[in-house]
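**Q** Starting from these lines, generate the structure:
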Amino acid sequence: MVSLQWCGCADDSVKVVNNSQKAKVLWITVGLLAVFFVAEWSVGLWSQSLSLQADAGHILSDITALAISLLASFLAQQPANKKATFGHQRIEVLAALFNGLGLLAIATFIILEAIQRWQHPAAILGIPMLAIAVLGLIVNLLNITLLHPHTHDDLNLRGALLHVIADTVSSVGVIIAALAVHLWDWWWADVAISLLVATFTGLSALPLVQESLKIFLEYAPESIDPVEVEISLKSFPGVIQVEKLHIWTISLDKVMLSANLTVECITIQERDRLLNKLESHIQKTFNIAEITLQLTSCRKALPLPIHPLFNQDLVFMLSASKTHSNLEPS
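**A** Predicted structure coming up:
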């Protein structure tokens, strides 16, 4: 059984630098959102704007989610030990799942508040609402610029980015609602924008929750078809059968594969060469770096042994037959 691990000291150093940069970006984002939350919540209460209050609640959930992300990023850097043999990388996936569920909860809360406001409308101050919404748009665009470069291989940061994108859309909606309230006194615009923001927030959370659950349920990644992998392995000369093929994801950028392969009767050197070819093929074709393959050589059936008692009876019969033939007169 052989396992390939494509890692080295240089790769570890790069990972440490990347993790440090991600943590710094998260801290800056949390700081900006915390300052803006205080301002938006205060103005939302003063102006009686539901969309501002809803967006402020969303901001609070973002701050909580990012704090979880920081904790998850720290724990994910801890080395593997006797109990956590894969390390703590799935903590980031768990944080992403909580982020998605938090978005769904916020969306539900906004919808319920919008229904109540529709039944009991209130006077809204359009100018303060517009000013804080423009400030929120600027803050969210800055946060998107900070987070986006680090989300390609990090499901946790991708969840944080979805929060900020939802906030950005919410800020645009609040700006539109503020203009409608100030220019035409359309109080219902505040309620309508709140419903749109809630819908967008919920829809943006569903893919994040779905992808996180697939990782926890150890599904194969969407980009890899296990049937195609099995066919590819069987296409190699000498491979007779593929059994116990398992493909699962530890984190967004770490896919595992294990399988038992039955191969033709070959020498140890030929088996080693075949093993190297198979692992290299899987790594290049399917982008799977963590590979464990067990090769078992087929063996020809050996002749069944004759029971010792049967052997003794056969010898006795042959001896008796020979003796009888010698006693017969010629």
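**Q** contacts and neighbour counts: CA atoms only from here.
**A** Fine.
**Q** Doesn't residue 107 belong to a strand?
**A** No. Applying DSSP: H, G, I helix; E, B strand; the rest coil, one finds residue 107 to be helix, outside a strand.
**Q** Surely it and residue 199 touch.
**A** Yes. Applying C-alpha atoms under 8 Å as the test, residue 107 and residue 199 come out as touching, 6.6 Å apart.
**Q** When the two are compared, which one has more neighbours?
**A** Applying other C-alpha atoms under 10 Å to residue 107 and residue 199 shows that residue 107 carries more neighbours, namely 24 against 16.
**Q** before we go on, could you also do this sequence so I can check it against the first one:
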Amino acid sequence: MKSEKRILIAFWLNFSFALLEAIFGFLFRSSAVMADAVHDLGDALAIGLSAYLEKLSKKKGDRKYSLGYKRFSLLGAILTAFILILGSFLILLENVPKLWAPEEVNYQGMLVLGLIAIAINLMASRLVRHGHSHNEAILSLHFLEDILGWLAVILVSIILHFTDWYFLDPLLSLCIAGYILSQSLPAFWKNMKIFLEHVPEDVDLPAFEADILALDNIQTITQLNVWTTDGREKFAMLHVCPQDMAQSLTSKEDLRRLAKCHGITHLTIEFDLSLQEHEAHQTEV
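**A** This is a model prediction of the structure:
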């Protein structure tokens, strides 16, 4: 199944359950369930946006985006991570005061709803777990957030069958929000670095430069840029001064083999004037 189809199915699962939550929240007269319904509805809209951007990312380059649309998938991952971070901070702000003034919970209804919620989120998580895009990876984290949240609700519901420790509900929510922040903040920053064309983490740029200069026909490097558009394909633009321009074809083959050894899939090579030719040209001028 294509990644955009997996994400679209996950969207409909999440959106349908958000509506279900709203209905049961009204029947239970539970503000907590209604609040979670609003939260899940926002998540569903984020997933829908991700599905659209994932589909858009498969388009080939055109006159508007000559390099293609791959970075739109990355944009979806950044937006979804931002929603996770924002949602976690809102949970923290909402539940810290409840530690001292906990609200009574309709634990019987929440227990049944929690079991349904976990089943739906497990199905959605299974759909995107085997994907390879950054978008699917961050969505998998989103479903993990929901599963952990509902496990906490079920645990609290069971405990409240025997006690009146209602403070456990906000306490567990704070623990889950903290865990999700610890996962989503690094993921957000990692995707932002790719978006800002940071050198890929698995490319050792100084070692790549040293290997280039170790080649027989290469005198100096005048420009070297390495980046990735989506975290998988890696690009490099290289300008070098050769000792002998007549051997440039052999040097290009050596440079392309070297780039592949460093995980670079696309290499653009430009040969500048050799140092001797450059000095001679400067003397003539």
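**Q** What is the burial count for residue 52 of the second structure?
**A** Neighbour tally, residue 52 of the second structure, other C-alpha under 10 Å: 18.
**Q** That one touches residue 6, doesn't it?
**A** No. Contact criterion C-alpha under 8 Å: residue 52 of the second structure and residue 6 do not qualify, at 11.6 Å.
**Q** which part of the second structure lines up with stretch 224-242 of the first structure?
**A** Aligned using TM-score structural alignment, stretch 224-242 of the first structure spans residues 203-221 in the second structure.
**Q** which residues in the second structure form helices?
**A** Along the second structure, counting by DSSP state H, helices occupy 3-28, 31-56, 71-95, 107-129, 134-160, 168-195, 205-213, 248-261, 275-284.
**Q** a markdown table for these, including distance to residue 226 of the second structure?
**A** Formatted as a markdown table, the helices of the second structure follow (distance: least, C-alpha to C-alpha, whole Å):
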| stretch | distance to residue 226 of the second structure |
| --- | --- |
| helix 3-28 | 27 |
| helix 31-56 | 24 |
| helix 71-95 | 16 |
| helix 107-129 | 29 |
| helix 134-160 | 20 |
| helix 168-195 | 11 |
| helix 205-213 | 8 |
| helix 248-261 | 10 |
| helix 275-284 | 24 |
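**Q** right, so of those helices, which gets closest to residue 237 of the second structure?
**A** Proximity of the helices of the second structure to residue 237 of the second structure was assessed by C-alpha to C-alpha; the nearest stretch is helix 248-261, lying at 10.7 Å.
**Q** Show residues contacting that closest one.
**A** For helix 248-261 of the second structure, the surrounding residues in contact (C-alpha atoms under 8 Å, 6 or more residues apart in numbering) are 208, 211, 212, 215, 217, 218, 242, 265, 267, 269, 271.
**Q** among those, which are in strands?
**A** Among the contacts of helix 248-261 of the second structure, the ones falling in strands (DSSP state E) are 218, 242, 267, 269, 271.
**Q** Skipping its backbone neighbours, what lies nearest the second one in space?
**A** When you say that, I think you mean residue 242 of the second structure. Spatial nearest neighbour of residue 242 of the second structure, chain neighbours left out: residue 218 (4.6 Å); criterion: C-alpha to C-alpha, 6 or more residues apart in numbering.
**Q** now do the last one
**A** By the measure of C-alpha to C-alpha, 6+ apart, the closest residue to residue 271 of the second structure outside its immediate chain neighbours is residue 240, 5.3 Å from it.
**Q** Can you give me the neighbour number for the counterpart of that neighbour in the first structure?
**A** Aligning on TM-score structural alignment places residue 240 of the second structure opposite residue 261 in the first structure. Residues lying near residue 261 of the first structure (other C-alpha under 10 Å) number 22.
**Q** try residue 249 of the second structure
**A** Around residue 249 of the second structure there are 10 residues (other C-alpha under 10 Å).
**Q** distance of the counterpart of it in the first structure from residue 321 of the first structure?
**A** Counting by TM-score structural alignment, residue 249 of the second structure lines up with residue 272 in the first structure. From residue 272 of the first structure across to residue 321 of the first structure, the span is 56 Å (C-alpha to C-alpha, to the nearest Å).
**Q** do the same with residue 63 of the first structure
**A** 99 Å.
**Q** Compare the two and say which is more crowded by neighbours.
**A** residue 63 (22 against 11).
**Q** For that one, which non-adjacent residue is closest in space?
**A** Closest to residue 63 of the first structure by C-alpha to C-alpha, 6+ apart is residue 30, at 5.8 Å.
**Q** Quick one: residues contacting whichever residue in the second structure pairs up with that neighbour.
**A** Using TM-score structural alignment, the partner of residue 30 of the first structure in the second structure is residue 11. Residue 11 of the second structure makes contact with 44, 45, 47, 48, 51, according to C-alpha under 8 Å, 6+ apart.
**Q** which of the residues you listed line up with contacts in the first structure?
**A** Retained contacts for those in the first structure, judged by both residues aligned by TM-score structural alignment, their matches' C-alpha atoms under 8 Å, are 44, 47, 48.
**Q** Please state the offset of stretch 180-187 of the second structure from the chain centre?
**A** Distance of stretch 180-187 of the second structure from the chain centroid (C-alpha atoms, centre = their mean, to the nearest Å) equals 10 Å.
**Q** So what touches it?
**A** Against stretch 180-187 of the second structure from outside (C-alpha under 8 Å, 6+ apart): 81, 84, 85, 88, 138, 141, 145.
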